[in-house]
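Q: Show me how the following folds:
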Amino acid sequence: MEQFSLDAFSLAGRVAVVTGGNGGLGRAFTLALAAAGADVLVPTVADDGGETRALVEARGASYDELTIDLTAPGAPRQVVERCLATYGRLDVLVNSAGISLIGDVESFGRARWDAMVALNLTAAFELSQECVPTMRAQGGGKIINVASLFSVLGGRGSPAYAATKHGIAGLTKAYADELAADGICVNAIAPGYMATPMTAARRADPAASQVVVDHVPAGRWGEPEDLMGAVVFLASRASDYVHGHVLAVDGGYLVR
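A: Predicted structure coming up:
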């Protein structure tokens, strides 16, 4: 049996695209991949004043940023072309860009539904599709989708969020089934309740926050840093035989 080495987790010489990678959970993914050695391209609509760039470069990695609306026609191809023009290769795609618009069943209109489906699901579908020829030609690659607890739960207050995250889980499995033979690993990370700007209002309400904590065996909200090990694992050679898996990083939420 071949001896295992921690070098299997290294991303030195690899290039990653992380959508929405300069804010929220996306920044945690970006910094983790950079710390493991990957150069990173971040397609984004948000300007963070160069903060993420500085953090990536402090980790010894290269950073490129592309201001783009991923839901616009042709945007996914532009992302791949920019990555290849800048770095000459594309090894890892993390589909982390997403939005969550709230509303009950009766008030949740088509405009909010369409906006969430376009970014949370369709953009991930199209960008993954655009990456496949390059990854196949390189002999493999890693596609990591960002799912959610609401890939398996109901998601009260946002029917579109639950629907798109269920869709992400299905997309992950469908792509994995088709692409595994090409050495392209397609998996997903399902974060639990995380302390991000998206959850700030709930965390600021002591009673609402406690409802979450009471359901989490770990007894706390997750932090973006809790996802870093998972994304490095799924992006690295250490996970080369992992295909179509949705990895919950939720403090045990789903077991209670």
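Q: CA atoms for contacts and neighbours, from now on please.
A: OK.
Q: The strand or helix carrying Ala201 packs against which elements?
A: Element membership for Ala201, per DSSP states H and E: helix 200-204. Judged by 3 or more Cα pairs under 8 Å, 6 or more residues apart in numbering; DSSP states H and E, helix 200-204 is in contact with helix 206-215.
Q: Could you list the buried residues of the helix it packs on?
A: For helix 206-215, burial by neighbour count (16 or more other Cα atoms under 10 Å) applies to Ser209, Gln210, Val212, Val213, His215.
Q: I'd assumed Ala188 was in contact with Val249.
A: No. Applying Cα atoms under 8 Å, one finds Val249 not in contact with Ala188, separated by 10.5 Å.
Q: just to revisit the earlier point, who touches the helix holding Ala201?
A: Ala195, Ala208, Ser209 (Cα atoms under 8 Å, 6 or more residues apart in numbering).
Q: out of everything not next to it in sequence, what's closest to the last one?
A: Nearest-residue entry for Ser209: Arg203, 4.8 Å, with adjacent residues in sequence omitted and distances by Cα to Cα, 6 or more residues apart in numbering.
Q: what does the second one give?
A: Using Cα to Cα, 6+ apart and skipping the chain neighbours, the partner closest in space to Ala208 is Arg202 (5.8 Å).
Q: go on, the first one?
A: Using Cα to Cα, 6+ apart and skipping residues adjacent in sequence, the residue nearest Ala195 is Glu223, 5.4 Å away.
Q: Pull the contacting residues for that neighbour.
A: Glu223 neighbours (Cα under 8 Å, 6+ apart): Met194, Ala195, Thr196.
Q: Please tell me how far it sits from Asp250.
A: 10 Å (Cα to Cα, to the nearest Å).
Q: swap in Gly37?
A: 26 Å.
Q: The structure of the following sequence is requested for comparison with the preceding one:
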Amino acid sequence: MSSDTGTAFAPAGDIGAVGRPPARGRLAGKVAVVTGGTRGLGLAMATVFLEEEASVICAARRSTTLTELAQAHGDRVSVETVDVCSAESVRSLMDRVMQRFGRVDILVSNAGVSRNGKIVDLGEREWREVLDTNLTGAFHCTKYVVPCMETAGGGRIINISAGMSSRVAPGAAAYSASKAALEMFTRASAVELAKKGILVNCIAPGFVNTGMYEPLRDDERLRSRYERMMVSGRPGEPWEVAAAAVFLASAEGSYVNGHVLEVNGGLLWS
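A: Reported below is the predicted structural model:
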């Protein structure tokens, strides 16, 4: 499926070949925090946010240097370490962002992991790792970003789910359960935070040319199996998911709240 984690995203000038529209400065002056933001789909969203003129904090467990983005966008991009499973780590991240920028306008909770295994074989450690990262991590980020967004007069929270939140696959119990729960957490958050001027939505990507889809690309048998499910006849490009995130984060998405937006080109499942 799509990826919250994955290999390094293509350079900014090579973000995808399918009719990508030009940036229009829709996030100018905004400050965005993207967890899992140094690779895969998270880096794709960070890249497009930067091109839409936001300042972006790419937060991840491991520190890295995003040389090309830094060269292109200067001090509007930075990398911060965070463990979303730790409430204290997330609180510290938000404190550092506030000290530097004085506000947070956009949060993308994208950090996530997948541990495959049928229920009778799945270890408790693996189960907890998936739930703690994919669900509790989003809870921590939401909880500690709210005061930052109140300072800014409101904000946008975008949680990253997956097509498998609503489709059954053997061996994906932990991942699917975490993403299904994340979608309900999104709806609950939207109800609770609306009066604070904070909109909360969710994106559920299908097969996207990064991260978890990459092993399928290299396995002809698996690729042919999953390609039959793609109504559009192709996997998505990372920028296409990022474009949906820009819509939800910008003024264009001002009347969308508590919604799960599937970005999958039409995805069959059996």
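Q: Which part of the second structure matches the lengthiest strand in the first structure?
A: With secondary structure taken from DSSP state E, the first structure has its longest strand at strand 184-191. The aligned range for strand 184-191 of the first structure in the second structure is 198-205, by TM-score structural alignment.
Q: Check which residues of the matching stretch are buried.
A: For stretch 198-205 of the second structure, by 16+ other Cα under 10 Å, it's Ile198, Leu199, Val200, Asn201, Cys202, Ile203, Ala204, Pro205.
Q: again, but for stretch 99-114 of the first structure
A: Neighbour counts over stretch 99-114 of the first structure (16+ other Cα under 10 Å) mark Ser100, Phe108, Arg112, Trp113 as buried.
Q: contact partners of it?
A: For stretch 99-114 of the first structure, contacts defined as Cα under 8 Å, 6+ apart pick out Met116, Leu119, Asn120, Arg156, Gly157, Ser158, Pro159, Ala160, Tyr161, Met198.
Q: Am I right that the last one falls within a helix?
A: Yes. According to DSSP: H, G, I helix; E, B strand; the rest coil, the state of Met198 of the first structure is that of a helix.
Q: Which positions in the second structure sit opposite stretch 86-102 of the first structure in the alignment?
A: So stretch 86-102 of the first structure sits over residues 100-116 in the second structure, by TM-score structural alignment.
Q: neighbours around Ser165 of the second structure, how many?
A: Using other Cα atoms under 10 Å, Ser165 of the second structure is surrounded by 19 other residues.
Q: Tell me the counterpart of it in the first structure.
A: That one, Ser165 of the second structure, aligns with Ser151 by TM-score structural alignment.
Q: got the contact list for its match?
A: Ser151 of the first structure touches Ala162, Ala163, Thr164, Lys165, His166, Gly167, Ile168, Ala169, Ala190, counting by Cα under 8 Å, 6+ apart.
Q: now do Leu31 of the first structure
A: Leu55, Val56.
Q: what does Asn145 of the first structure give?
A: Applying Cα under 8 Å, 6+ apart, the residues near Asn145 of the first structure are Val94, Asn95, Ser96, Ala124, Ile168, Thr172, Val186, Asn187, Ala188, Ile189.
Q: so it sits in a strand?
A: Yes. Looking at Asn145 of the first structure with three-state DSSP, it is inside a strand.
Q: Quick check: it vs Tyr63 of the first structure, distance?
A: 21 Å.
Q: Distance to Thr151 of the second structure added to the buried residues of stretch 198-205 of the second structure, as JSON lines?
A: Listed next are these as JSON lines, based on distance: Cα to Cα, whole Å:
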{"residue": "Ile198", "distance to Thr151 of the second structure": "11"}
{"residue": "Leu199", "distance to Thr151 of the second structure": "15"}
{"residue": "Val200", "distance to Thr151 of the second structure": "17"}
{"residue": "Asn201", "distance to Thr151 of the second structure": "20"}
{"residue": "Cys202", "distance to Thr151 of the second structure": "23"}
{"residue": "Ile203", "distance to Thr151 of the second structure": "25"}
{"residue": "Ala204", "distance to Thr151 of the second structure": "29"}
{"residue": "Pro205", "distance to Thr151 of the second structure": "31"}
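Q: nearest to Ala190 of the second structure, of these?
A: The closest of these to Ala190 of the second structure turns out to be Val200 (Cα to Cα; 4.8 Å).
Q: How about the contacts made by that closest one?
A: Applying Cα under 8 Å, 6+ apart, the residues contacting Val200 of the second structure are Arg156, Ile157, Ile158, Asn159, Thr186, Arg187, Ser189, Ala190, Leu193, Asn257, Gly258, His259.
Q: try 6 Å this time
A: Val200 of the second structure sits next to Arg156, Ile157, Ile158, Ala190, Asn257, Gly258 when contact means Cα atoms under 6 Å, 6 or more residues apart in numbering.
Q: quick one: what helix or strand has the residue nearest to Asp48 of the first structure when sequence neighbours are not counted in it?
A: Among residues not flanking Asp48 of the first structure along the chain, Asn22 sits closest, at 6.9 Å (Cα to Cα, 6+ apart). Using DSSP H and E, Asn22 of the first structure sits in no helix or strand.
Q: Please say which position in the second structure Asn22 of the first structure maps to.
A: In the second structure, Asn22 of the first structure lands on Thr38 (TM-score structural alignment).
Q: Could you do Gly140 of the first structure as well?
A: So Gly140 of the first structure corresponds to Gly154, using TM-score structural alignment.
Q: pretty sure that match is touching Ile198, no?
A: Yes. Contact criterion Cα atoms under 6 Å: Gly154 of the second structure and Ile198 qualify, at 4.9 Å.
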